[in-house]
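Chemist: sequence-free structure coming up:
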């Protein structure tokens, strides 16, 4: 699944880490891939250091067609006993060579659904296939902010679920509008699952309620204008509808941290993070129920 934000600084990477921890606590083997190549961070947040990374895997595959995972990932040491359940693929070693590799990658892409596939897209797909063969039960993509390059690639059909992370500012809402347009273009007969997460809400209850209500209305209006069709349109307060936003308030204990070491229990106990994780789980649970029904029939 893809965790995406149109703007940076919204807590997207922290949310990726928290959801990886949630899955690991359920015994699921998780791979976390840092696709934010121009502003990487998931490796530092989870105390992972490697000699190679995602940028090397993509570049090698484009050059040779091969993909050697050795020394390109490590385990989330920040999460203690659950570390070995979470394999983290950082962007790569941040040095002058990293900048040169990034400059050589060709991210130019055709229109969504075009018959030809660009090399970076093909390399990323091959990485995902390789990880599935390695037995990972979940693959989380921490996408670059903005509708372009790897952010655009990861939104163009790779993910089972898209987690769209945003703040309640005009720039963020405008970005969400554009993101919904992109996602709506790629759908066929059904609505691709996504989860909307509204972050950095005020801590005080009165300000929280006011701001959450205001932004929920604006998001609902976007869905009426861009997504919902026909007569069967959900109501504003339909908590199961696609327009429902999951709230996440400012958390002083998360601000200005360089690593999540020592915070695993706090993350797992946080009610808002647990509610978001359960919302992201829902499409998985639905697919599992469908598979079990088909096996029984």
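Modeler: Thanks, I have the structure now. If you're wondering where the values come from, they're calculated on a predicted model, not measured in any experiment.
Chemist: When you work out contacts or count neighbours from here on, use the C-alpha atoms and nothing else.
Modeler: Noted.
Chemist: For the longest helix along the chain, enumerate the helices and strands it packs against.
Modeler: Across the chain, the longest stretch assigned as helix under DSSP state H is helix 271-296. Contacts defined by 3 or more CA pairs under 8 Å, 6 or more residues apart in numbering; DSSP states H and E place helix 271-296 against helix 12-25, strand 194-201, strand 245-249.
Chemist: Following the shortest one in sequence, what is the next regular element?
Modeler: This means strand 245-249. helix 264-269 (DSSP states H and E).
Chemist: Spell out, range by range, the strands that occur in the stretch 51-200 of the chain.
Modeler: Using DSSP state E, counting those that start in this stretch, the strands of the stretch 51-200 of the chain run over residues 74-75, 86-89, 138-142, 162-166, 194-201.
Chemist: Surely residue 244 touches residue 217?
Modeler: No: shown here, residue 244 and residue 217 do not form a contact pair, counting by CA atoms under 8 Å, at 9.7 Å.
Chemist: which of those two has more neighbours?
Modeler: residue 244 (19 against 15; other CA atoms under 10 Å).
Chemist: returning to that earlier point: turn the helices and strands packed on helix 271-296 into TSV, including distance to residue 40 and mean neighbour count.
Modeler: Formatted as TSV, the helices and strands packed on helix 271-296 follow (distance: least, CA to CA, whole Å; neighbours: other CA atoms under 10 Å):
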stretch	distance to residue 40	mean neighbour count
helix 12-25	9	22
strand 194-201	20	21
strand 245-249	22	20
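Chemist: take the one below as the second:
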């Protein structure tokens, strides 16, 4: 099975033989609600589309819900300025990964992009990210830290002095930049306003920080509610950002601090933006269960470059034994 929205679009297109100026678009919200828009001069009934959706969902045995079903004539669509939204094939959600048939999708960027992910919070993911960045900088690499843990961001606080420096700090964070570009369609948003250098001493490399925000306020909460990751990818915003930091800052590696759990921002980081993932997990069954599912879905889309690091493992024979058993459950080869 392919992506559910693609399958339904193909079924409706074939069933009603839509003409060149007619179209159908199916979208799936982050909560698993399927919305359908059809523009056609044929006599298409909402009830028929609903029945078609119900039949398809029964075949898949999935827990999707049916949302709005809008049907317009071509004349109505023109009057109301209703247009088909361009989908980017590089965008992948967790629902896409469920039925991706192990088709490999390569990140097109030359720069290495690595996401740090944990199924649960509080396992030391952000600390591991920062320590990795410092070690890379110490080895002469130029590293960008990108905070996409948008619902619980932390890099703006960890590096408060640098982020808020009057001369070299940021003017605003990545979320406001995305909001301006994607929602408002602004041409004034500038990439060089959303990052700063940590200006480390005694290392041969350099670390840049691109925080989610400069400081927490109501505007930030409003902006993340309005942003949809699929819209961001359709406008190819991150391709522009990554190209900029690669050319202008000579960045070698981008490290992304992702949101925990299964959600649109986390799937966007892991499945769309990254070409490698570091899984951070506390050694218990709850974390292992979540990581197993995440790794399975990544394998479905051909992403097999990942590693697992256990945090808070007790340095004892019992701790090592427990960690080894959990790695076996993950079916990941690991030296302990």
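Modeler: Noted; the coordinates are in hand. Small disclaimer: the values here were computed from a predicted structure and weren't measured.
Chemist: Residue 144 of the first structure is nearest to which of the helices and strands packed on helix 271-296 of the first structure?
Modeler: helix 12-25 (9.8 Å; CA to CA).
Chemist: Pull up the aligned stretch in the second structure for that closest one.
Modeler: Mapping helix 12-25 of the first structure onto the second structure (TM-score structural alignment) gives residues 125-138.
Chemist: Show the residue spans covered by the helices in the stretch 51-200 of the second structure.
Modeler: Here the stretch 51-200 of the second structure has its helices, by DSSP state H, counting those that start in this stretch, at 74-79, 94-98, 125-138, 155-158, 160-163, 174-178.
Chemist: Looking at those helices, which is nearest to residue 39 of the second structure?
Modeler: helix 74-79 (5.7 Å).
Chemist: The closest one maps to which residues in the first structure?
Modeler: Going by TM-score structural alignment, helix 74-79 of the second structure sits over no part of the first structure.
Chemist: Quick check: buried residues in that helix?
Modeler: Residues of helix 74-79 of the second structure classed as buried under the neighbour-count rule (16 or more other CA atoms under 10 Å) are 74, 77.
Chemist: still on that earlier bit, columns distance to residue 61 of the first structure on top of the strands of the stretch 51-200 of the first structure, output as a markdown table?
Modeler: Shown next, in a markdown table, are the strands of the stretch 51-200 of the first structure (distance: least, CA to CA, whole Å):
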| stretch | distance to residue 61 of the first structure |
| --- | --- |
| strand 74-75 | 20 |
| strand 86-89 | 16 |
| strand 138-142 | 18 |
| strand 162-166 | 25 |
| strand 194-201 | 30 |
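Chemist: Quick check: which of the helices and strands packed on helix 271-296 of the first structure is nearest to residue 133 of the first structure?
Modeler: helix 12-25 (18.5 Å).
Chemist: what packs against the closest one?
Modeler: Using 3+ CA pairs under 8 Å, 6+ apart, helix 12-25 of the first structure is in contact with strand 2-4, strand 30-34, helix 42-45, strand 86-89, strand 138-142, helix 264-269, helix 271-296.
Chemist: tell me what the second one is packed against?
Modeler: It refers to strand 30-34 of the first structure. Against strand 30-34 of the first structure (3+ CA pairs under 8 Å, 6+ apart) you get helix 12-25, strand 86-89, strand 138-142.
Chemist: Out of the helices of the stretch 51-200 of the second structure, the one nearest residue 65 of the second structure is which?
Modeler: Of these, nearest to residue 65 of the second structure by CA to CA is helix 94-98, at 12.9 Å.
Chemist: Need the counterpart of residue 40 of the first structure in the second structure.
Modeler: Checking TM-score structural alignment: residue 40 of the first structure goes with residue 153.
Chemist: can I assume that match is in contact with residue 212?
Modeler: Yes: in this structure residue 153 of the second structure lies within contact range of residue 212 using CA under 8 Å: 6.3 Å.
Chemist: More neighbours: which of those two?
Modeler: residue 212 (27 against 20).
Chemist: show me the contacts for the more buried one.
Modeler: 146-150, 153, 155-156, 173-175 (CA atoms under 8 Å, 6 or more residues apart in numbering).
Chemist: from those, which two are the most distant?
Modeler: Counting by CA to CA, the most remote pair of the contacts of residue 212 of the second structure is 155 and 175, 13.2 Å apart.
Chemist: Quick one: neighbours of residue 148 of the first structure, just the number.
Modeler: Look at residue 148 of the first structure: counted by other CA under 10 Å, it has 15 neighbours.
Chemist: Next one: it from residue 186 of the first structure, what distance?
Modeler: 15 Å (CA to CA, to the nearest Å).
Chemist: what do residue 153 and residue 212 of the second structure both touch?
Modeler: residue 147.
Chemist: Surely residue 75 of the first structure is in contact with residue 87?
Modeler: Yes: the criterion here is CA under 8 Å, and residue 75 of the first structure meets it with residue 87 at 4.7 Å.
Chemist: any idea what residue 186 of the first structure aligns with in the second structure?
Modeler: Checking with TM-score structural alignment, residue 186 of the first structure has residue 301 as its match.
Chemist: where's its match relative to residue 294 of the second structure, distance?
Modeler: Separation of residue 301 of the second structure from residue 294 of the second structure (CA to CA): 11 Å.
Chemist: now swap in residue 254 of the second structure and tell me
Modeler: In terms of CA to CA, residue 254 of the second structure sits 21 Å off from residue 294 of the second structure.
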